[in-house]
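Peer 1: no sequence on hand, only this structure:
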């Protein structure tokens, strides 16, 4: 079943089109890489799917509905920048998610936090950048959502943290759900992807399964990306 559909989707900022006639379908049960250079429209598409922006024209549907109040209960969103208040302790953050989201699986979140030796009384401000990234991802992935939208989840963190983040994504999403990972770090995420969407200058360049790329093109997703987007 399609969890995300875009039909002739356009989003403009003034005269500049961030998305220009996007058509795509993302099915449940897949981890999808939304891949493109910086400024290609990845974040705009993710914000539209999360209801943070409204289309200029065309249509976007999440679980068959326009993004908004109804779809917030099925979408779990990780923004590009940490948006958790720095004064919050780990415990207060858990309380907040439990109060706010009916599908939040607190026990799962606590288990992962314990694994990282993060104290319940530690504040976000006291954590390193990598730890903050991990904590925010744990909160997002501890929801039993239908669609996970992860905007640059591995940008700016060390390789060990990247491995932890990718393992957390694989091990904690419902197989009936879909995960969309927006990134330009292709080699790092390729191993977890089922499908890819190449986007450039607001337009979809390619949508394909990873297996199909390897079989038909005889190359990795990273190699194909470099070929398609070479300067």
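Peer 2: Arrived safely. This is a predicted model, so every value here is computed, not measured.
Peer 1: contacts, neighbours, all on C-alpha from now
Peer 2: Fine.
Peer 1: now the closest residue in space to residue 219 that isn't next to it in sequence, what's its secondary structure?
Peer 2: Ranked by CA to CA, 6 or more residues apart in numbering and with sequence neighbours excluded, the top spatial neighbour of residue 219 is residue 213, at 6.8 Å. Secondary structure of residue 213, reduced to three states by DSSP: H, G, I helix; E, B strand; the rest coil: helix.
Peer 1: same thing with the one 3 residues further on?
Peer 2: Using three-state DSSP, the secondary structure recorded for residue 216 is helix.
Peer 1: who are the contact partners of the residue nearest the centre of the chain?
Peer 2: In the chain, the C-alpha nearest the mean C-alpha coordinate belongs to residue 150, at 1.6 Å (CA atoms, centre = their mean). Shown in contact with residue 150 (CA atoms under 8 Å, 6 or more residues apart in numbering): 77-80, 179-182.
Peer 1: apply 10 Å and report the result again.
Peer 2: Counting by CA atoms under 10 Å, 6 or more residues apart in numbering, residue 150 touches 33-34, 43, 46, 76-80, 137, 140-141, 169, 179-183.
Peer 1: what about versus this one:
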């Protein structure tokens, strides 16, 4: 089977600032992968390029062997780090909009996710707490039957109980033959779900490794290794 995602020598700048520097990586199916880095390290830029929302200055991107475009966007479900629903919407409105926009939206799956997330279609998005907004964001992303789920800081700014519920939902509802890339800097709260991690620092990919191999080789948790690596910045 083709790799779900391949980046080869990808570079991206914003003005004079280099956001990504010669990044190469590949992601196969059936993985939950942590994209780890401090704020401003290039995580969001990498996800947006993988989602086809940004174009790199140089290098190539492939989604199941395809260049980013209308065909590849149908394979990718992207959850941004800011709400993708309007304040006038109810939860049901947000889901209906997602259903109308994406052919792979699964209505039955969305109902199961809403029940798991303890969300009601009648609730106004404006009245949702930060944790409930994060649950809705994840429900919108996971209700699609995508090949690659890209989640940008899905547990940022929510309390530990909400974090656990969001992580449980992620493991429960992503497609088994797909993969998930989760960007985060909250490692201790989330590393339990990772099969593999990518570490990015100042736009450069400095590590892609299996979680168990890291623990075996270093004797450290992913959180401990992360703190060591980024303490040098």
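Peer 2: Arrived safely, thanks for sending. Worth saying up front: this structure is predicted, and the values here are computed from it rather than measured.
Peer 1: and the TM-score between these chains?
Peer 2: After superposition, the two chains reach a TM-score (TM-score structural alignment, normalised by the length of structure 1) of 0.96; 231 aligned residues with a CA RMSD of 1.2 Å.
Peer 1: ok, which stretches of structure 1 are helices?
Peer 2: Here structure 1 has its helices, by DSSP state H, at 42-49, 90-100, 106-115, 129-141, 159-172, 186-189, 210-212, 221-228.
Peer 1: JSON lines please, covering the ones you listed and showing distance to residue 200 of structure 1 and mean neighbour count.
Peer 2: Compiled in JSON lines, the helices of structure 1 are given as follows (distance: least, CA to CA, whole Å; neighbours: other CA atoms under 10 Å):
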{"stretch": "helix 42-49", "distance to residue 200 of structure 1": "9", "mean neighbour count": "22"}
{"stretch": "helix 90-100", "distance to residue 200 of structure 1": "35", "mean neighbour count": "15"}
{"stretch": "helix 106-115", "distance to residue 200 of structure 1": "36", "mean neighbour count": "15"}
{"stretch": "helix 129-141", "distance to residue 200 of structure 1": "26", "mean neighbour count": "21"}
{"stretch": "helix 159-172", "distance to residue 200 of structure 1": "24", "mean neighbour count": "15"}
{"stretch": "helix 186-189", "distance to residue 200 of structure 1": "15", "mean neighbour count": "17"}
{"stretch": "helix 210-212", "distance to residue 200 of structure 1": "19", "mean neighbour count": "16"}
{"stretch": "helix 221-228", "distance to residue 200 of structure 1": "10", "mean neighbour count": "15"}
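Peer 1: reformat those helices as CSV; add distance to residue 24 of structure 1.
Peer 2: CSV is the format used below for the helices of structure 1 (distance: least, CA to CA, whole Å):
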stretch, distance to residue 24 of structure 1
helix 42-49, 11
helix 90-100, 31
helix 106-115, 32
helix 129-141, 24
helix 159-172, 23
helix 186-189, 20
helix 210-212, 16
helix 221-228, 19
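Peer 1: quick one, which of the ones you listed is nearest to residue 20 of structure 1?
Peer 2: helix 42-49 (10.8 Å; CA to CA).
Peer 1: circling back to that earlier point, roughly how far apart are the residue nearest to residue 219 of structure 1 and residue 176 of structure 1?
Peer 2: Distance check for residue 213 of structure 1 against residue 176 of structure 1: by CA to CA, to the nearest Å, it reads 24 Å.
Peer 1: more neighbours, these two?
Peer 2: Each of residue 213 of structure 1 and residue 176 has its neighbours counted (other CA atoms under 10 Å); residue 213 has more, 17 against 13.
Peer 1: just checking, what residue in structure 2 corresponds to that one?
Peer 2: Structural alignment (TM-score structural alignment) places residue 213 of structure 1 against residue 214 in structure 2.
Peer 1: surely its match meets residue 226?
Peer 2: No: judged on CA atoms under 10 Å, residue 214 of structure 2 makes no contact with residue 226 at a distance of 11.2 Å.
Peer 1: about what we covered before: among the helices of structure 1, which is nearest residue 2 of structure 1?
Peer 2: Closest of these to residue 2 of structure 1 is helix 42-49, at 13.3 Å (criterion: CA to CA).
Peer 1: OK, contacts around residue 75 of structure 2?
Peer 2: The contact partners of residue 75 of structure 2, by CA under 10 Å, 6+ apart, come to 4, 51, 63-64, 104, 144-149, 178.
Peer 1: swap in 8 Å and give it another go.
Peer 2: Here residue 75 of structure 2 is in contact with 63, 146-148 (criterion: CA under 8 Å, 6+ apart).
Peer 1: same deal with residue 63 of structure 2?
Peer 2: Neighbouring residues of residue 63 of structure 2 by CA under 8 Å, 6+ apart: 3-6, 50, 72, 75.
Peer 1: mind putting the residues you listed into a markdown table with distance to residue 113 of structure 2?
Peer 2: Formatted as a markdown table, the contacts of residue 63 of structure 2 follow (distance: CA to CA, whole Å):
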| residue | distance to residue 113 of structure 2 |
| --- | --- |
| 3 | 28 |
| 4 | 24 |
| 5 | 26 |
| 6 | 30 |
| 50 | 25 |
| 72 | 25 |
| 75 | 20 |
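Peer 1: name only those of these that count as buried.
Peer 2: Burial by neighbour count, 16 or more other CA atoms under 10 Å: within the contacts of residue 63 of structure 2 this picks out 4-6, 50, 72, 75.
Peer 1: mind checking which of these are in strands?
Peer 2: Members of those lying in strands (criterion: DSSP state E): 5-6.
Peer 1: among the buried ones among the contacts of residue 63 of structure 2, which two are most distant?
Peer 2: Spatially, the most separated pair among these is 6 and 75, at 13.7 Å (CA to CA).
Peer 1: which residues touch the counterpart of residue 223 of structure 2 in structure 1?
Peer 2: Alignment note (TM-score structural alignment): residue 223 of structure 2 maps to residue 222 of structure 1. Contacts for residue 222 of structure 1 were tallied using CA under 8 Å, 6+ apart; they are 186-187, 190.
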